[in-house]
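J.: prediction below, plus the sequence it came from.
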Amino acid sequence: MSKKVWVDKEQCIGCELCVNTCPGVFRLDADGKSECYDSTGDSEENIQTAIDMCPVSCIQWQD
């Protein structure tokens, strides 16, 4: 997978939808904000689902 996932922590509200959808990719940091710790931790399809579910659209693909 050549794509990487990026989370805009300033916009993140810490709802944990991405963490619950792809726990192998996302986790909450010490401030309760989502972070991507492994862009290869799940399929692109599942990661895209997490991106689409984000209520504040703070998760994006980066090439």
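T.: Received the coordinates, thanks. Just so we're clear, the structure is a prediction, and the values are computed from it rather than from any experiment.

J.: only C-alpha atoms for contact and neighbour calcs from this point on.
T.: Fine.

J.: and the helix ranked longest in the chain, what's buried?
T.: Looking across the chain with DSSP state H, the single longest helix is helix 44-53. Neighbour counts over helix 44-53 (16 or more other C-alpha atoms under 10 Å) mark 44, 47-48, 50-51 as buried.

J.: tabulate the residues you listed (TSV), appending distance to residue 4.
T.: Shown next, in TSV, are the buried residues of helix 44-53 (distance: C-alpha to C-alpha, whole Å):
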residue	distance to residue 4
44	10
47	10
48	12
50	14
51	12
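
J.: and the closest residue to residue 49 other than its chain neighbours, what does it touch?
T.: What sits nearest to residue 49 in space, not counting adjacent residues and going by C-alpha to C-alpha, 6 or more residues apart in numbering, is residue 21, at 7.8 Å. Counting by C-alpha atoms under 8 Å, 6 or more residues apart in numbering, residue 21 touches 46-47, 49-50.

J.: and the comparison structure, right after this:
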Amino acid sequence: MNQPKGKGEPGAIPAMPPDSGRENEPGWAGGLRKLYNSVVDEPLPDSFKDLLKKLDGGGDA
């Protein structure tokens, strides 16, 4: 499976850039950016972590 490329943790999705320098963006863009960042910052549920371990071969089958 292909992993996103960029800085930070392998497979991590980079956060969207900060609001500065965005004078030409539509009014809804700031709200969408805040929503995106809040979802990215949510902790991963334990059930997802367990599933990822199993898919990686690191968990008990």
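T.: Yep, it's here. Keep in mind that what you see is a predicted model, and the values were worked out from it rather than measured.

J.: TM between them?
T.: Here the TM-score for the pair of chains, by TM-score structural alignment, normalised by the length of the second structure, is 0.30; 29 aligned residues with a C-alpha RMSD of 3.0 Å.

J.: which of the contacts of residue 21 of the first structure lies closest to residue 5 of the first structure?
T.: residue 47 (8.5 Å; C-alpha to C-alpha).

J.: measure that closest one to residue 7 of the first structure for me?
T.: Residue 47 of the first structure sits 12 Å away from residue 7 of the first structure, taking C-alpha to C-alpha, to the nearest Å as the criterion.

J.: helix or strand next in line after the one helix or strand residue 33 of the second structure maps to, which one?
T.: Residue 33 of the second structure is part of helix 29-40, with elements assigned from DSSP states H and E. Using DSSP H and E, the helix or strand that directly follows helix 29-40 of the second structure along the chain is helix 46-56.

J.: ok so, going back, buried ones in the helix or strand immediately after the longest helix of the first structure in the chain?
T.: Later in the chain than helix 44-53 of the first structure, the nearest helix or strand by DSSP H and E is strand 59-62. Neighbour counts over strand 59-62 of the first structure (16+ other C-alpha under 10 Å) mark residue 59 as buried.

J.: now do strand 59-62 of the first structure: which elements does it pack against?
T.: Contacts defined by 3 or more C-alpha pairs under 8 Å, 6 or more residues apart in numbering; DSSP states H and E place strand 59-62 of the first structure against strand 4-7.

J.: ok so, going back, just the contacts of residue 21 of the first structure now: which is nearest residue 36 of the first structure?
T.: The shortest approach to residue 36 of the first structure among the contacts of residue 21 of the first structure belongs to residue 47, at 10.4 Å (C-alpha to C-alpha).

J.: many thanks, have a good one.
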